[in-house]
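S.K.: give me a model of this one.
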Amino acid sequence: MVLTGFVSGAALIVAIGAQNAFVLRQGLRREHVAPVVLLCVLADVVLMSAGAAGLGLLVERLPWLETAARWGGGLFLIGYAVLAIRRAVRPPAALEARERGAGSLTTALLTAAALTFLNPHVYLDTVVLLGALANGHGEDRWQFVLGSASASVVWFSALGFGAYRLAGVLGRPATWRVVDAVIGAMMLVLGLVLLLG
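M.R.: Got it, this is the predicted structure:
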């Protein structure tokens, strides 16, 4: 059951999205990597556990929850995209100075939380889908959740701390402009997809 949960969780978590892009960026910036990774893992554990405990049925029965998360998430992602694109078009000297200054831990955690909890797909994937898969294993559902949670730990740790290790290689201002442009474009597309349903 643990291995089945690990594979199922990994299949859903590894897909590149706003949360993963943010963890990658924090790792490359070498800013608050451990707290951001921990928040993402704990959020997954809470949501997976809620799904295994039956919250997925409630989410399916209250469609307005998904609609609210979709609109909130879409607007947030578009705002984040605008900021990333604006960073990408700044001159290299301004970008280099900005990269030397660390952002606050509170801002990093609030952004990670917003990218996690304002994403309606997190509820569909983690609460509803993984919850249904876990509940399909009856009494062994918590072993399934343990496997899925393990996948979350492995993925976010590898993403955040792997990027941290690569930050020296990718630390040039020109590279950062490309990273911000790609993240901005991806967030903009994801935000528009959410808003357009």
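S.K.: rest of the way, CA atoms for contacts and neighbours
M.R.: Will do.
S.K.: got a list of contacts for stretch 75-87?
M.R.: Residues from elsewhere that reach stretch 75-87 (C-alpha atoms under 8 Å, 6 or more residues apart in numbering): 18, 95, 114-115, 118, 177, 180-181, 183-188, 190-192, 195.
S.K.: quote the end-to-end distance of stretch 137-146.
M.R.: End-to-end distance for stretch 137-146, by C-alpha to C-alpha, to the nearest Å: 13 Å.
S.K.: what are the contacting residues of that stretch?
M.R.: By C-alpha under 8 Å, 6+ apart, the surrounding residues in contact with stretch 137-146 are 1-6, 45, 48-49, 52, 134-135.
S.K.: now Gly162: how far from Ala108?
M.R.: As for Gly162, its distance to Ala108 is 18 Å (criterion: C-alpha to C-alpha).
S.K.: those two - which one has more neighbours?
M.R.: More neighbours surround Ala108 than the other of Gly162 and Ala108, with 19 against 14 (other C-alpha atoms under 10 Å).
S.K.: would you do the same for the sequence below? I want to compare the two.
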Amino acid sequence: MNRSISARLNSGAVNLKKAPPALSRKSSICACLPHCDAWEAANAQECTSKKAGWRRMTADALLSPATVSGFVFGLGLIFSLGPQNLMLVQAGLTRSHPFAVASTGYVSEIALVTMGIGGFGTLLTHNPAISGILQAACAGFLALWGARILLAVNGTSRVEVAAGCKSRFQAIGSMLAVTWLNPLVWLEAMFLVGVLSFSYGSEEQAGFAAGFLAASAIKFYGWSLAGLSLSRRFDRPIHRKRMDIVAGLVLILAALVLAANILKGA
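M.R.: Next up, the predicted model:
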């Protein structure tokens, strides 16, 4: 019996010698830690390089010649004479939902620019007759709108009427009318942007449109803020009537200049 017990103890000792040490798993984890640290370092370096690449691409896109050209062209149209800019100023002067009016015009501008770079601008370029009709419609629209303002001066001021009865929906509807029914806006935002953007490559057309729309945002919200800042100075009816007279005459003068250019080119 003693021999059997000693034999069992000896076999257990052999098994204990063959068993792996208790620290073998810990040592293997410790051995893998340098590899994990190296992988994390490589991954972090890759993420940093990707972020730097995106920043470089964004900076290049914002400062590309197409984007800068579109922005400069849009800045040149900020002071263009038309019913749209007058509507923006009027909404600010009368505090008739100026930001809703500006946002409506800006969203419409985005849609027209998208149509222009989508091919409508080149369509008008290849059809000179349509372009001439559009320019003539611009002149007629400017003259009609200017005459409408001057006729309203004899009675109650157009600005007074707008301040007294325009709701949010009426103000937005008026802005939609002077945008989508105004050939001058179609000529500027769709025809000219479409034609000028096609002078660049297909990848840079979006940059030209983005630069133009950035300047358009300054135009829409800038004119509304300008009207708001001047609203206290034009609170008297006589001042508003004088502003209406100047606006009507300016629009009619712009229509005459446009008509003269059409006749000269004919």
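S.K.: among the contacts of stretch 137-146 of structure 1, who's most crowded?
M.R.: For the contacts of stretch 137-146 of structure 1, neighbours tallied by other C-alpha under 10 Å; top is Met48, 32 neighbours.
S.K.: residue contacts, it?
M.R.: By C-alpha under 8 Å, 6+ apart, the neighbours of Met48 of structure 1 are 126-127, 130-131, 145, 148-149.
S.K.: now with 7 Å?
M.R.: Counting by C-alpha atoms under 7 Å, 6 or more residues apart in numbering, Met48 of structure 1 touches 126-127, 130-131, 145.
S.K.: where does it sit, in terms of helix or strand?
M.R.: Applying DSSP states H and E as the criterion places Met48 of structure 1 in helix 33-52.
S.K.: that helix aligns to what range in structure 2?
M.R.: The alignment of helix 33-52 of structure 1 onto structure 2 (TM-score structural alignment) covers residues 98-117.
S.K.: may I see the buried residues of the matching stretch?
M.R.: 98-106, 108-110, 112-117 (16 or more other C-alpha atoms under 10 Å).
S.K.: please, which helix or strand holds the residue nearest in space to the middle of structure 1?
M.R.: Centroid-nearest residue in structure 1: Gln19, 1.9 Å away (criterion: C-alpha atoms, centre = their mean). Per DSSP H and E: Gln19 of structure 1 is located in helix 18-29.
S.K.: just how off-centre is that helix within its chain?
M.R.: Helix 18-29 of structure 1 has its average C-alpha position 8 Å from the chain's average C-alpha position, going by C-alpha atoms, centre = their mean, to the nearest Å.
S.K.: that helix vs structure 2, mean deviation?
M.R.: Mean deviation of helix 18-29 of structure 1 relative to structure 2 after superposition (mean C-alpha distance after the TM-score superposition for structure 1): 1.4 Å.
S.K.: which residues touch that helix?
M.R.: With contact meaning C-alpha under 7 Å, 6+ apart, helix 18-29 of structure 1 is reached by 32-33, 36-37, 112, 115-116, 159-161, 163-164, 166-167, 183, 187.
S.K.: any of those buried? List them.
M.R.: In these, burial by neighbour count holds for 32-33, 36-37, 112, 115-116, 159-161, 163-164, 167, 183, 187, counting by 16+ other C-alpha under 10 Å.
S.K.: Leu58 of structure 1: which of the residues you listed is nearest?
M.R.: Of all those, Leu58 of structure 1 sits closest to Thr116, with 19.1 Å by C-alpha to C-alpha.
S.K.: aligned counterpart of the closest one in structure 2, please.
M.R.: Aligning on TM-score structural alignment places Thr116 of structure 1 opposite Thr179 in structure 2.
S.K.: how about the contacts made by its match?
M.R.: Thr179 of structure 2 sits next to 84, 105, 185 when contact means C-alpha under 7 Å, 6+ apart.
S.K.: one more time with 8 Å
M.R.: Thr179 of structure 2 sits next to 84, 105, 108, 185 when contact means C-alpha under 8 Å, 6+ apart.
S.K.: what's the mean distance for the helix or strand where it lies versus structure 1?
M.R.: Using DSSP H and E, Thr179 of structure 2 sits within helix 168-180. When structure 1 is overlaid, helix 168-180 of structure 2 sits 3.0 Å from its aligned residues on average, using mean C-alpha distance after the TM-score superposition for structure 1.
S.K.: strands of structure 1, start to end?
M.R.: With DSSP state E as the criterion, structure 1 has no strands.
S.K.: now the match of Thr116 of structure 1: how far from Ala162 of structure 2?
M.R.: Where Ala162 of structure 2 is concerned, Thr179 of structure 2 sits at a distance of 18 Å (C-alpha to C-alpha).
S.K.: repeat for Phe169 of structure 2
M.R.: According to C-alpha to C-alpha, Phe169 of structure 2 and Ala162 of structure 2 sit 12 Å apart.
S.K.: and if you look at Leu62 of structure 2?
M.R.: The spacing between Leu62 of structure 2 and Ala162 of structure 2, counted by C-alpha to C-alpha, is 40 Å.
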